[in-house]
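A.B. asks: need the 3D shape of this:
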Amino acid sequence: MKTVLNTTKRWVANIKGQFSIPAEKIYELPRHWKQAVLLAIDLCFIPLAIWLAVLVRWGGLAYEFRVVDLLAMMLTMVFSAAFFLRAGLYRAIIRYMGQQAIVTIVKAVTVSAVLLALAIFLTGSGLPRSTPVIYWATALILIGGFRLLLRSFYHSAFNNNRLKAVIYGAGVSGRQLSNALFHGGKYQTVVFVDDDAALAGTVINGVPVYGSNQLPALTKEFAISYVFLAMPSATSHRRSEIIDQLEGLPVYVKTVPDFADLMSGSAKVEQLQDIELADLLGRDAIAPDPKLIDQCIREKVVMVTGAGGSIGSELCRQIILCQPDELILFDISEFLLYQIVRELERAKAKEAHNVRITPLLGSVQNRRRLESVMTEFAVNTVYHAAAYKHVPMVEYNVVEGVANNIFGTLSAAGAAVKAGVDHFVLISTDKAVRPTNVMGASKRMAELVLQAFASKYNSTDFCMVRFGNVLGSSGSVVPLFRQQIQNGGPVTVTHKEIIRYFMTIPEAAQLVLQASAMSQGGDVFVLNMGEPVRIVNLARRLIRLMGFEVKDKANPKGDIEIHFTGLRPGEKLYEELLLGDNVTGTDHPKVMRADEALLPEKDIDLYTRQLQVACDNNDCEVIQQILQKAVPEFNPKDGISDAIWTRRFKNGVIEASDAEDNVIAGNFPKSS
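C.D. replies: Okay, here's the model as predicted:
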């Protein structure tokens, strides 16, 4: 018996194979040719349906057709064809045929039956009076059924080339996604799975529904390649649980857009995307307080420095939703500024906001430029996001890193005081806490500068916001890991023990916007970000969620390897958010206020003057020494990696006896 079944399966597969190429050629024919063929087939179906109707009425072949009967048939064919064309019966693409096309077929066949009745009456045909009624049913079966068969044949012929997928969620979004995939050409929905036990055993659009606990077995049984999460309104906690469940399966996990994007119309169900970055955190996103966000923005003039960067651009997206009077975008990059302005103008037109958007080019180190902008536009609130943030890049460009991060903040804060700005918020980083690199030390120095301004001036409220790594920002590990996985690996991690705090770009931006409202002057705000994430675990999780297996000693047959490249210059294994334990709460339950040591104004003046001279002389060793005095917690674990400094050392410009112990040679990447 088993042999017979296998033989039958091979025979069916062979038949499908023989017809698959002709089917493709038929579907590639010009559309008007296919419409003409379909019309010809319908014209054959009309006399066949009439003959079948008479056959059913007489119960046999006893009726003999006369000339007037044939004339009635001809009239029905001609006028039915004319109506079919006018009704748009051939405009519908059969493989996409839906409910509206079926309604059109029913209307067309109904009119054809009425035309047959009129033809019988006008020609004096002897066809039975019940013929039009029976004809209506037979014609509907022939004309409509033929189209349904064609659609079924198309999808069965081309489903073999599709990737098999499971839709997780049999609700409205899941059904919409199933319809979109059915008419698409890439994925085939094999089954639905859902947490609702009442849906198990039902069928949606011809696709069976199973319980979510059966997913591992279904993955093996149907050779599933993809799982699509169609649960846009699920809580973050539930989504995290589902992703944990899917992580061990050999499938690529994608998700439909966020519920808010679907409701606003900015995204469609079928626009599948990779797992959201927030889902990788393993914690719920921290909800903002709208009142705090609005307080320093609504109906005010707001300025964002570094507006084209990852954090700056997200700040702009959220600020425009709070409807300020005017939004000033300040950036040194013409290209990034152009991009964010275009995006904001589209959002402004869509939401019908009246916000004035003003893009301005300039460097934050140019104090006169900043003063004129803040004064002429009567800026109320400044969000200072212009900074160099990539640790290795600043290590290779020490002078520019210090100049931008410290003197840029000094210029922006001074301009804010001169222009009478109400609120000034500095975007800082967890790398400013006990820094081991120039970037972290420069950001801590920027914090000290701002705290000195806060203690001296009451006219402008200064504060700073400190957070960890931002998922999805430029240079973030997640986009890099995804690219490496898509390229077949390996995924590069600097150290197997390295851990980081993570948050999403919207969370970071919302924290910044709320901080300005909670500030009492000189505050350092930090976010309760939960437990830190081990980077290698994040890499492993991403590999599995993209449908691959980690290749290592325990699994030599895996797909993607993880290579440990070693810590980069200035990089720490662990990051911290606080310098001490003196922390108080705020109006937001997840935002804390840190009370940290200040530098007297005279010391700030002294160190900044010394840094300016050292930067002018490109003396990286002196820069490092000054930063260690200004930031006592700064403990550089590596020597100087600045590209110009190391080249001077190699060329003998710097005396070896003075600097050889403080120079790292060969760490600057060679150009390819």
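A.B. asks: going forward, measure contacts and count neighbours with C-alpha atoms only.
C.D. replies: OK.
A.B. asks: what helix or strand is Pro132 on?
C.D. replies: Here Pro132, judged by DSSP states H and E, is contained in helix 131-158.
A.B. asks: list the buried residues for that helix?
C.D. replies: Neighbour-count burial for helix 131-158, counted by 16 or more other Cα atoms under 10 Å, picks out 131-132, 134-144, 146-148, 151, 154-155, 157.
A.B. asks: and for stretch 222-229?
C.D. replies: The neighbour-count check on stretch 222-229 (16+ other Cα under 10 Å) flags 224-229 as buried.
A.B. asks: just how off-centre is that stretch within its chain?
C.D. replies: Counting by Cα atoms, centre = their mean, to the nearest Å, stretch 222-229 is centred 20 Å from the centre of its parent chain.
A.B. asks: same deal with stretch 117-134?
C.D. replies: 63 Å.
A.B. asks: ok so Pro128 is a helix residue?
C.D. replies: No: assessed with DSSP: H, G, I helix; E, B strand; the rest coil, Pro128 is coil; it does not lie in a helix.
A.B. asks: need the next SSE after the host helix or strand of Asp244, C-terminal direction.
C.D. replies: In this structure, Asp244 is located in helix 236-246 according to DSSP H and E. Next helix or strand after helix 236-246 toward the C-terminus (DSSP H and E): strand 252-255.
A.B. asks: and that following strand, what does it pack against?
C.D. replies: Helices and strands touching strand 252-255, as assessed by 3 or more Cα pairs under 8 Å, 6 or more residues apart in numbering; DSSP states H and E, comprise strand 226-229, strand 273-274, helix 535-545.
A.B. asks: so which bits of the helix holding Asp244 are buried?
C.D. replies: Residues of helix 236-246 classed as buried by neighbour count (16+ other Cα under 10 Å): 236, 239-240, 243-244, 246.
A.B. asks: Three-state assignment for Leu327, please.
C.D. replies: Assignment for Leu327 (three-state DSSP): strand.
A.B. asks: got a list of what it touches?
C.D. replies: 301-304, 316, 320, 355-358 (Cα atoms under 8 Å, 6 or more residues apart in numbering).
A.B. asks: just the buried ones among the residues you listed, please.
C.D. replies: With burial judged by 16+ other Cα under 10 Å, the buried subset of the contacts of Leu327 is 301-304, 316, 320, 355-357.
A.B. asks: I'd like to know how far Ser80 sits from Thr104.
C.D. replies: Here Ser80 is placed at a distance of 13 Å from Thr104 (Cα to Cα, to the nearest Å).
A.B. asks: next up, for comparison:
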Amino acid sequence: MSLTHSKVRAMLLSLHKMSRRTKRNIFLAADTILIPISLYGAFALRYGTAFPTFALENSAILFPLMMVLGILVIVGLKLPNIKLNAMETRAIMKIGLASISLAIVAMVCSYLFLLSAPRSVPVLFGAIFFVSSVFMRIAGLYVLSFLTERSLHREPVAIYGAGSAGIQLALALRQSSEVCPKFFVDDNPQLKGLMIAGLPVFASGKLEKCVSSYQIKRVLIAMPSVSQSRRDQLVKNLSHLPVEVRILPSYIDMIENKGLLTTFRTVSPDELLGRNKVDLDIP
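C.D. replies: Prediction:
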């Protein structure tokens, strides 16, 4: 058991030590491999057979063309730059745009080279590429999360507030090696039972039970827009639980307490020019 644990930990450390460029190259290679696979799948679906030999012979040139042009599309739209921890609507839309672009390129190539491929093949090709690319990244995210959970002893925490601040906090904590967000708690009944940012949302009335079930050690209140009195009331309501309560401060609080502005300093003109200060008094 300990040997397996050490192997998983060593593998995770090697992944984290990879440069961003290496990770981009891995995703580029994976997306490139998906191009011929998706194209073959499009022909197979269109002709209703796993081996559409005749159709592939007449459209064989489409495969190397799409490999080359597909790489240009993938690099141009920066698909390899999508981080697994940042798989959200914008990233999925970018993959969708790349899939549509690949389908259009396949249509143009079929027209220019007078290929016998039906018009539905490029459409199916784009759809299969989209599903495959999204699934590949989501699967990679879950595998990485699973391995991280098994190898790192991270402290389980709950986030009170499933708004924008809570979501951003959850996404940030997922990359932490110290704490692990387990679920959201929110007073909005419309959010009850939903999955937000990959975490379940529970009603505040079930917090005590969830704290025990998930072995929560810390509750993070991520509601920076509420009033101070409301935050004080939340802390009071949580005081009977065997957890540490922490509050995410608002932007105004950080400014008033000088916890934000003191970290900034004025940039001198010499730093902007990229040279040392010139003393004009020296002859």
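A.B. asks: next, the TM-score between them, please.
C.D. replies: The TM-score (TM-score structural alignment, normalised by the length of the second structure) is 0.78; 262 aligned residues with a Cα RMSD of 3.3 Å.
A.B. asks: ok, back up a step: what's the matching range in the second structure for the helix holding Pro132 of the first structure?
C.D. replies: Using TM-score structural alignment, helix 131-158 of the first structure lines up with residues 121-148 of the second structure.
A.B. asks: list the buried ones in stretch 250-265 of the first structure?
C.D. replies: Neighbour counts over stretch 250-265 of the first structure (16+ other Cα under 10 Å) mark 250-259 as buried.
A.B. asks: which residue numbers in the first structure go with the longest strand seen in the second structure?
C.D. replies: Secondary structure assigned by DSSP state E gives strand 179-186 as the longest strand of the second structure. Taking TM-score structural alignment as the measure, the first structure aligns residues 187-194 with strand 179-186 of the second structure.
A.B. asks: skipping adjacent residues, who's closest to the residue most central in space within the second structure in space?
C.D. replies: In the second structure, the centroid-proximal residue (Cα atoms, centre = their mean) is Ala86; its distance is 2.1 Å. Spatial nearest neighbour of Ala86 of the second structure, excluding adjacent residues (Cα to Cα, 6 or more residues apart in numbering): Leu171 at 7.7 Å.
A.B. asks: swap in Arg24 of the second structure?
C.D. replies: Per Cα to Cα, 6+ apart, closest to Arg24 of the second structure is Pro80, 4.8 Å.
A.B. asks: now that neighbour: how far from Tyr142 of the second structure?
C.D. replies: Pro80 of the second structure is 18 Å from Tyr142 of the second structure, where distance means Cα to Cα.
A.B. asks: measure the mean distance from the match of helix 131-158 of the first structure to the first structure post-superposition.
C.D. replies: Taking mean Cα distance after the TM-score superposition for the first structure, the mean distance separating stretch 121-148 of the second structure from the aligned residues in the first structure is 1.3 Å.
A.B. asks: circling back: and of the buried residues of stretch 250-265 of the first structure, the nearest to Ile50 of the first structure?
C.D. replies: Ile50 of the first structure lies nearest to Val256 out of those, by Cα to Cα, at 49.4 Å.
A.B. asks: map that closest one across to the second structure for me.
C.D. replies: That one, Val256 of the first structure, aligns with Leu248 by TM-score structural alignment.
A.B. asks: what do you get for Gln99 of the first structure?
C.D. replies: Mapped onto the second structure by TM-score structural alignment, Gln99 of the first structure lines up with Thr89.
A.B. asks: can you give me the neighbour number for that match?
C.D. replies: By other Cα atoms under 10 Å, the residues close to Thr89 of the second structure number 9.
A.B. asks: for Ala106 of the second structure, same thing?
C.D. replies: Look at Ala106 of the second structure: counted by other Cα under 10 Å, it has 26 neighbours.
A.B. asks: look up how far Ser428 of the first structure lies from Leu448 of the first structure.
C.D. replies: Look at Leu448 of the first structure and Ser428 of the first structure: by Cα to Cα, they are 11 Å apart.
A.B. asks: between those two, who's got more neighbours?
C.D. replies: Ser428 (26 against 23).
A.B. asks: can you verify the more buried one is assigned to a strand?
C.D. replies: Yes: using three-state DSSP, the assignment for Ser428 of the first structure is a strand.
A.B. asks: the nearest residue to it once chain neighbours are set aside: what secondary structure?
C.D. replies: Counting by Cα to Cα, 6+ apart, Ser428 of the first structure lies nearest to Arg466, which is 4.6 Å off, once chain neighbours are set aside. At Arg466 of the first structure the chain is in strand, as set by three-state DSSP.
A.B. asks: how close does Arg466 of the first structure sit to Val512 of the first structure?
C.D. replies: 9 Å.
A.B. asks: please identify every residue contacting each of those two.
C.D. replies: Shared contacts of Arg466 of the first structure and Val512 (Cα under 8 Å, 6+ apart): Ile427.
A.B. asks: compare those two and say which is more crowded by neighbours.
C.D. replies: Per other Cα under 10 Å, whichever of Arg466 of the first structure and Val512 has more neighbours is Val512, with 28 against 24.
A.B. asks: please, which helix or strand holds that one?
C.D. replies: Per DSSP H and E, Val512 of the first structure falls inside helix 505-518.
A.B. asks: and that helix, which stretch of the second structure?
C.D. replies: Using TM-score structural alignment, helix 505-518 of the first structure lines up with nothing in the second structure.
A.B. asks: and whichever strand or helix holds Glu57 of the second structure, how far from the chain's centre?
C.D. replies: Using DSSP H and E, Glu57 of the second structure sits within helix 53-58. Averaged C-alpha coordinates place helix 53-58 of the second structure at 39 Å from its chain's average position (Cα atoms, centre = their mean).
A.B. asks: then stretch 121-132 of the second structure?
C.D. replies: Mean C-alpha position of stretch 121-132 of the second structure versus that of the full chain (Cα atoms, centre = their mean) differs by 22 Å.
A.B. asks: what's the answer for stretch 212-219 of the second structure, then?
C.D. replies: Worked out by Cα atoms, centre = their mean, stretch 212-219 of the second structure lies 25 Å from the chain centre.
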